[in-house]
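**Q** Next one to model:
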Amino acid sequence: MIKFSILITTKNRLEALKSTLKSISHLIDSSDVETIICNDGSKDKTTDFIKTNYPKIKLINNQKSKGLIFSRNRMLHQTTAEYAICLDDDAHIVSTYTLELISNFFKANERCAVMAFRIFWGETLPQCIDYTDTNTRVKGFVGCGHVWRMEAWKSIPDYPDWFVFYGEEEFASYQLFKNNWEVWYVPDILIHHRVYLKGRKKHKDYRVRLRRSLRSGWYLYFLFYPITTIPRRFLYTLWVQIRTKVLKGDFKAFLAIVQATGDLVINSPRLISNANRLSKKEFLDYSKLADTKLYWRPEDS
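**A** This is a model prediction of the structure:
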C-alpha cells in the first residue's frame, strides 16, 4: 500500500497549478508518494500539461465541472494511501521533512484523524517563518492544507457535494467528533496559500462566494446543532450580515443573503434526512475545543 497521497483539485488555473507542482516536485518524485489531480472541467489545456510534464501523476478528468467537493470525494475514494495530503492548486508545502512529520505525528496520536497545517495566506511568503505556537487539538481544518488518516475518512460519510463549495471541512469535523476522532493543528508543517484575500471582494464571484459561505454555515447548524440552539444562532448571523454589509450599501451582499435563505429552504429535506446532531453535552465539549486555525501570520507567533 502506498503510504502518502497528494490530492489536488483544479479548474482553469493552469499557471497556479504549474507553480504548485514545481514547488512540490520533490514529493511527487518520491517512491512512497502517489499524486492525484482532479481536473474539474478545465478549458485551459491542464490535461495536456500534466500528461506531458508529470506522467507519474494520476489524472482524473471531469468532462463537465462537478464542483470542488465532488472532486475531493472522487480523489479520496481513489487513493490507496494510508495518509492523504490535500492541497489547493494555488497552495504548496514550504516545510522540509513533511512526510516524516506526518508519519511520526499520526503514530504518536492514534485518535488523530486529520492534521491541520499552519497556513500563510498571501501572495508573498514572509522572510521570517518562525513560529511559537504549539500542537493543539482544534475544532476543524482548512481545505487548502491538511492530511487525512484514511482509516478515519472511511469511517464517516463523504463530504456533502450538494454544499458545492465551503463547509465540507466543518461537516467532516462534526462527523469525526461524533465518532471519537480528533483534529490537530500541527504548525511544524507550513503551507503557502498564494492568494490576495483583500482583493476577493472585488472579484466577480464575490456574491457567489458569500452566498455559498452563508448557506453552508446555516446547513451545519441544522445538521449538527442541538435544535434549541439553532434559532438564536441563525438569526444572529443573519443580523450580522445585514448590519455589516447590507446597511452599508452592499447590494451584492443583500442578493447573496436572499439566495442563501432560498437555498436553505430548498435543501431542508436533505438537512432533515442527514441530521446527526450533537447532544447538549457533546455540543458543550466541542465548543471547548480551540477554534480552527484558519490563518497564520508572523505576528501571531
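
**Q** going forward, measure contacts and count neighbours with C-alpha atoms only.
**A** Noted.

**Q** I'd like to know how far residue 213 sits from residue 3.
**A** For residue 213, the distance to residue 3 under the criterion C-alpha to C-alpha, to the nearest Å works out to 34 Å.

**Q** And the strands in the stretch 51-200 of the chain?
**A** Remark: strands of the stretch 51-200 of the chain, listed N- to C-terminal, are 58-62, 83-88, 91-93, 112-121, 136-138, 145-149, 182-193; assignment by DSSP state E, counting those that start in this stretch.

**Q** Can you tell me which of these is nearest to residue 296?
**A** Nearest to residue 296 among these is strand 112-121 (5.1 Å), distances taken as C-alpha to C-alpha.

**Q** Let's compare: structure for the following, please.
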Amino acid sequence: MGTEAKGIPSPSVIPACINRVQVIISTRNRLADLRYTIDHCLELGLKSEQIMVTDDASTDATPKIIRQYYPDINLYINTTPQGYIRNRNAMMKSSTRDFILSLDDDSNLLSLADLSRAIQLLDSDNDYAVFSFGVIEQKEITSLSMVEEKREFYKNYIGCGHIIKKAVLDKIGYYREELVFYGEEIDFSIRCYQNGYKVVGISGLFVQHRVDRKEREHQLKANVSRGEYSVLWRSSFSVSNTLLKIVMYYPLSLLPFYLIRSLLGQFYFYHIKRNQGRSYWKGLRRWLRMYSYGWQERKPFSVEEFRSWSRLPLYVTHQLTTH
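**A** Below you'll find the model as predicted:
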C-alpha cells in the first residue's frame, strides 16, 4: 500500500521496540473484563512485567484473583476509590519504560504488529507525543473491512486506547488530577499542542472496546445514585470539566460565547434529553467551586492558535465497517 512513502512504518517486521512499552490498566469491579484484557496482552507476546494494574477499591474478588492467576504483573490496590486519572498518573510515574500504552479494563489491541507500528511512528519524530488508536465499540469482531491507511493529526485522543511518550509526560506534566474523572485527555492534548507536540494516528490501526452501549447504560442507570462511578457521579464531572476546559484555555474574547453555548448545550443534553438534571446541577456547582482554580491555571490560546487547533479533527475521521 506504499505506507513507507506516507511516513507510516511497515507492518512486515515486529522489532524490539515492543520491550519499551508499559501497559497500564485501571479497574474497578470488572474482573471478567480485566482478565480478558490481561490474557489478550500476554497472548500477543507482551510480558507480565510490562503490565501494571491498579484496582480502584473493587468490592468483588478482583485483587485476590489477579494476585492468584497473574502473580508477575504489577498490581496496586486502593483501599478507597481514587479515580482512574490518579491511578493512571501513579502507574505512569512509576514506569521506567519509554512508552505508556493505556487500556481500559474492557479494551484490547488487535495485533502486536499494530502496537509495533504505533511505537515506530511515535519514535520517528520528537514532536509526536501521543498515538491515538481508532476504536471499534463491539463486544465481538468477526471480520473487518479494509481501510486506506494514512497518517493523521488530532486535537484529542480516546482514553481506552492510546500511547504516550514518557519523556513528554516528564517534560510538560502528567494528567491534571483535579479533574478526578473525565476530561484528562483533552486537557493533556491542549497542553501538548501549546508546547509544540502532536497527537498522531494511523487510520486503520484500532483497539477493540468490548462494550455494548445499551447494556452499559442499563448498568449505570441501575447504579444511578450510589456514589463513586455512578451515572450521576460520572456525568457531573463531564459537565464541570467541560466548562473548566473553556475557562483554562479559550481566548478571553471568545470566553463568554463558548461558556454560554456549553452551559445551554449541556443543560439540554443532561436535563432534557437524558433526564439527568441532578448530574447537570451537581456538575455546575462543582465548576463554580473550581472556577478560581481554573482561572489561576489559565493558559489561553491566542485567537489564531485556537482557530488552528479547532480545525483539527477531534478523533478519527474515517469510518470502519465490521461484519
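
**Q** quick one on the thing from earlier: okay, the strands of the stretch 51-200 of structure 1, which one's buried deepest?
**A** When you average the neighbours per residue for each of the strands of the stretch 51-200 of structure 1 (mean count of other C-alpha atoms under 10 Å), strand 112-121 leads with a mean of 25.

**Q** so it aligns onto which residues of structure 2?
**A** With the alignment judged by TM-score structural alignment, the segment of structure 2 matched to strand 112-121 of structure 1 spans residues 128-137.

**Q** tell me, how many neighbours does the aligned partner of residue 263 of structure 2 in structure 1 end up with?
**A** Applying TM-score structural alignment, one finds that residue 263 of structure 2 aligns to residue 238 in structure 1. Neighbourhood size, residue 238 of structure 1 [other C-alpha atoms under 10 Å]: 15.

**Q** Could you measure from residue 224 of structure 1 over to residue 231 of structure 1?
**A** Taken as C-alpha to C-alpha, the span from residue 224 of structure 1 to residue 231 of structure 1 is 13 Å.

**Q** Have a look at the two and say which one is more surrounded.
**A** residue 224 (21 against 11).

**Q** Verify the stated contact: the more buried one with residue 274.
**A** No. Counting by C-alpha atoms under 8 Å, no contact exists between residue 224 of structure 1 and residue 274, whose distance comes to 9.3 Å.

**Q** which residues do these two both contact?
**A** Residues touching both residue 224 of structure 1 and residue 274 (C-alpha atoms under 8 Å, 6 or more residues apart in numbering): there are none.

**Q** corresponding residue for residue 81 of structure 2 in structure 1?
**A** Using TM-score structural alignment as the criterion, the counterpart of residue 81 of structure 2 in structure 1 is residue 65.

**Q** Give me the packing partners of the top helix by length along structure 1, helices and strands only.
**A** The residue-count maximum for a helix in structure 1 (DSSP state H) belongs to helix 206-224. Helices and strands in packing contact with helix 206-224 of structure 1 are listed as helix 168-178, helix 230-244, helix 251-266, helix 268-273; criterion 3 or more C-alpha pairs under 8 Å, 6 or more residues apart in numbering; DSSP states H and E.

**Q** how about the third one: buried residues?
**A** Same thing as helix 251-266 of structure 1. Buried residues in helix 251-266 of structure 1, counted by 16 or more other C-alpha atoms under 10 Å: 253-257, 259-261, 263-264.

**Q** any residues touching that helix, and which ones?
**A** By C-alpha under 8 Å, 6+ apart, the residues outside helix 251-266 of structure 1 that reach it are 207-208, 210-212, 214-215, 218-219, 238, 241-242, 245-246.

**Q** what's the answer for the last one, then?
**A** Helix 268-273 of structure 1 is contacted by residues 219, 222-223 when judged by C-alpha under 8 Å, 6+ apart.

**Q** from these, which is closest to residue 105 of structure 1?
**A** Ranked by distance to residue 105 of structure 1 (C-alpha to C-alpha), those are led by residue 223 at 30.9 Å.

**Q** contacting residues for the closest one?
**A** Contact criterion C-alpha under 8 Å, 6+ apart gives 271-272, 274-277 as the residues in contact with residue 223 of structure 1.

**Q** That one -> structure 2?
**A** When the two structures are superposed using TM-score structural alignment, residue 223 of structure 1 falls opposite residue 248 in structure 2.

**Q** Do a quick rundown of the helices in the stretch 1-150 of structure 2.
**A** Taking DSSP state H, counting those that start in this stretch as the test, the helices found in the stretch 1-150 of structure 2 are 31-44, 62-69, 84-94, 112-123.

**Q** okay, those, which one's buried deepest?
**A** helix 112-123 (a mean of 21).

**Q** what is the orientation angle of it with strand 198-202?
**A** In this structure, helix 112-123 of structure 2 runs at an angle of 150 degrees to strand 198-202, with axes from the mean of the first three to the mean of the last three C-alpha atoms, to 10 degrees as the basis.

**Q** Relative to structure 1, what is the average displacement of helix 112-123 of structure 2?
**A** For helix 112-123 of structure 2, the mean distance from the matching residues in structure 1 following superposition reads 2.3 Å, by mean C-alpha distance after the TM-score superposition for structure 1.

**Q** what sits up against stretch 16-30 of structure 1?
**A** By C-alpha under 8 Å, 6+ apart, the list of residues contacting stretch 16-30 of structure 1 from outside reads 6, 10, 33-35, 56-57, 89-93.

**Q** burial count for residue 94 of structure 1?
**A** Applying other C-alpha under 10 Å, I find that residue 94 of structure 1 has 16 neighbouring residues.

**Q** isn't it right next to residue 191, touching?
**A** Yes. The pair formed by residue 94 of structure 1 and residue 191 meets the contact definition of C-alpha under 8 Å, at 5.7 Å.
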